[in-house]
Structure formats: structure tokens, C-alpha cells
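Chemist: no sequence on this one, just coordinates:
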């Protein structure tokens, strides 16, 4: 596979999975924090966007250390993507309007809420695991256990985004 195809595949998996764990540094010691977030991939902008609330301290953590990790998981098909990059907060009302969805109403009454911000992540590197699905993977693992061989569980790639 070419480098370009691997990048497309990683971006497609990010878009398809959609929900990830956003990992930040807590700013006090060596602790990491992870929380689920709804990702809005914008491959043409080389960014992944999130709506967030400034009352939840992600902005403080990103200001202290802008290095973040995003982990996407689709457990039913054993497909995973890990993205490392840098993050920053934007008070961009036009982008908030663009990203606003019915799901966002669960967190804010209106897109005009002054506490909403956009968290933008600029991906630097990614690693993905793209497997043939649960049934095929289970059969391959069982066969490997019986034969003593290592199973081929799909493709794993590390790449620069």
C-alpha cells in the first residue's frame, strides 16, 4: 500500500468511527485524562474538531500541554485508530455553527451558549489496526491456537498524517 492510501484509510476510519477518547495531560504532575468525544474530521483542513465546554477544563489542560492523543475504536469489527497531535481552543462561532448537531443539544441548550468552544486537533501521526471483522478474527485466532502459529489479524500501519 502506498503512503497516500494509508493516509486515506486512516482518515476514513476516523470519519466512520466518529467517537474517540481524547487524552490530555492534566497539568498537575504526570497524570493523563481521557474522555469520550464526538470527532468531526476535516481532512481537507488537516484537522479534527470537537465541540467542548470551557467549564470542563480541557482548555486549561491544552494550554499547559497541547500534545494530545485520540483513540478511536470500533470493537465489533476490531478496527482501531490512534492519533497523536497538537490541540488548541478556538472561540469560532462560525465553526460552532458548522459543527452543531442534534447530539450537541444534549450538552447545551443553544449553539449560542457562550461556554461552547471548538477544540481543534492537528494530527501529526497515526497508527491504525484494520481487521477483517469479528468472525474472521475469531476463526483465525482459534486456528492459530490449535496450530501454534501466529494469526494474521489484519493490517497495522504507522504513518504521518
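Modeler: The structure has been received and is ready for your questions. Nothing here was measured: the structure is a model prediction, and the numbers come from that model.

Chemist: Going by C-alpha atoms from here, please, whenever you check contacts or count neighbours.
Modeler: Will do.

Chemist: Which secondary structure element is home to the most centrally placed residue in the chain?
Modeler: In the chain, the centroid-proximal residue (C-alpha atoms, centre = their mean) is residue 70; its distance is 3.8 Å. Secondary structure from DSSP states H and E places residue 70 in strand 67-74.

Chemist: now do residue 136
Modeler: helix 134-147.

Chemist: Buried residues in that helix, which are they?
Modeler: Across helix 134-147, burial judged by 16 or more other C-alpha atoms under 10 Å covers 137, 140-141.

Chemist: which one among those gets closest to residue 87?
Modeler: residue 137 (34.8 Å; C-alpha to C-alpha).

Chemist: So what's the residue count around residue 99?
Modeler: 16 (other C-alpha atoms under 10 Å).

Chemist: Show me which parts of the host helix or strand of residue 159 are buried, residue by residue.
Modeler: Of the helices and strands defined by DSSP H and E, residue 159 is found in strand 155-160. By neighbour count on 16+ other C-alpha under 10 Å, the buried set for strand 155-160 is residue 158.

Chemist: circling back to that earlier point, just checking, the residue nearest to the centre of the chain touches residue 20?
Modeler: Yes. Assessed by C-alpha atoms under 8 Å, residue 70 is found in contact with residue 20 at 6.1 Å.

Chemist: give the contact list for the closest residue to residue 141 other than its chain neighbours.
Modeler: In this structure, residue 141 finds its nearest non-sequential neighbour in residue 151, 5.8 Å apart by C-alpha to C-alpha, 6 or more residues apart in numbering. Taking C-alpha atoms under 8 Å, 6 or more residues apart in numbering, we find residue 151 in contact with 140-141, 143-144.

Chemist: second one coming, line it up with the first:
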């Protein structure tokens, strides 16, 4: 059978970690942003990733009046969770968030979808959040979703020991 406790580990640092973050965030429309981590009631909200830049920093559009913005003002530590079921890729990142009101950043990351929450990019509530990861953990497939799924199904049916094609490890920036 597939043994997820014995799958290969591959810890990634610096440039390799940034490359993995960019790869896993590419094509993902939304992730979960967790703020207020020191509070009893953690705030978890879906957010659209606008970009993962060359340093691995994740960028989001947000409202100055949102609960997560208020939480970030009190405590910048956040967790971002990315899930790409279509590729069997999962990523959890610890990092520090910063809120920006700079018009050039708003212009850079503005999308038409943001109009659903704001009255245009000049709305005074528009903010940009950057999350600079410092560590995390990823789970990925080496062979892609279809091959990994076939291997797991084969193992489940036959009880045979197979490599499920998975790899996981720490992300350290």
C-alpha cells in the first residue's frame, strides 16, 4: 500500500523555496489568509492572489475596513494556505503581512474583479496586502495528479506497496 509517512522529503531553501511557492500558487484563484493568530478566534478568509513576486512575496487587494486588515495592524504574523486539487499540490506558509495604501501598488495589482467590492481603484478603502513568507510546508506530486491517483487506486485495490509519487518538505526563506 502507499505509505504517506515514508514518502520522500525534500526541504527547499532560498531560491528553490521561492520557485516552489511561485509554481504552486500559479493558476490558483484563491487561498486562505489567516490573521489574528494570537486571538482565541482566528480570522480565516479566502483571498485572491494577485501575484507572487520574484522574492516569493504574495500580493492581495483588501479593504482598510476588513477584520483581517485590523488584525494585521495588531499582529503582522499570518498563515497563507494554498490548495491546488487539480495538481495534488498543497502549501502552508508562515509569514508577515504588511498593509500598503500606495497608489502605484493599487494600480499594479488592481483587477476588474475588485470592482465587486470597491467603487473603483480610487475608493479610499482600497489597500494592498503583501505577505513575506519565512517558512512553511508543502505537499506535492512528482508524477502529476493522474499517475498519482492511479498508483493510490492500485494500492487500495491490491494492497501492494507502491510509491504514491508524493514528495513533501519544509520551505525556508
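Modeler: Now that the structure is in, tell me what you want to look at. Predicted model, so just to flag it, every value in this text is computed and none were measured.

Chemist: List just the nearest of the buried residues of helix 134-147 of structure 1 to residue 47 of structure 1.
Modeler: Scanning those for proximity to residue 47 of structure 1, where the rule is C-alpha to C-alpha, the winner is residue 137, at 31.9 Å.

Chemist: quick one: that closest one and residue 78 of structure 1, what's the gap?
Modeler: 8 Å (C-alpha to C-alpha, to the nearest Å).

Chemist: Identify the contacts common to the two.
Modeler: residue 131.

Chemist: Please say which position in structure 2 residue 142 of structure 1 maps to.
Modeler: Aligned by TM-score structural alignment, residue 142 of structure 1 pairs with residue 153 of structure 2.

Chemist: Okay, helices next: where are they in structure 1?
Modeler: 3-17, 58-64, 93-99, 134-147 (DSSP state H).

Chemist: and of those helices, who's closest to residue 155 of structure 1?
Modeler: helix 3-17 (10.4 Å).

Chemist: what's the closest one packed up against?
Modeler: strand 40-42, strand 67-74, strand 79-90, strand 116-130, strand 155-160 (3 or more C-alpha pairs under 8 Å, 6 or more residues apart in numbering; DSSP states H and E).

Chemist: again, 7 Å this time
Modeler: strand 67-74 (3 or more C-alpha pairs under 7 Å, 6 or more residues apart in numbering; DSSP states H and E).

Chemist: quick one on the thing from earlier: now the buried residues of helix 134-147 of structure 1 in a markdown table, with distance to residue 160 of structure 1?
Modeler: Formatted as a markdown table, the buried residues of helix 134-147 of structure 1 follow (distance: C-alpha to C-alpha, whole Å):
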| residue | distance to residue 160 of structure 1 |
| --- | --- |
| 137 | 27 |
| 140 | 30 |
| 141 | 30 |
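
Chemist: Closest one to residue 127 of structure 1 out of those residues, please.
Modeler: residue 137 (19.3 Å).

Chemist: want to throw the helices of structure 1 into a markdown table with distance to residue 27 of structure 1?
Modeler: Below are the helices of structure 1 laid out as a markdown table (distance: least, C-alpha to C-alpha, whole Å):
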| stretch | distance to residue 27 of structure 1 |
| --- | --- |
| helix 3-17 | 27 |
| helix 58-64 | 6 |
| helix 93-99 | 26 |
| helix 134-147 | 38 |
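
Chemist: Can you say which of those is nearest to residue 159 of structure 1?
Modeler: Of the helices of structure 1, the one closest to residue 159 of structure 1 (C-alpha to C-alpha) turns out to be helix 3-17, at 7.1 Å.

Chemist: and the closest one, which residues are buried?
Modeler: 6-7, 10-11, 13-15, 17.

Chemist: same question, stretch 19-33 of structure 1
Modeler: Those buried within stretch 19-33 of structure 1 under the rule 16+ other C-alpha under 10 Å are 19-26.
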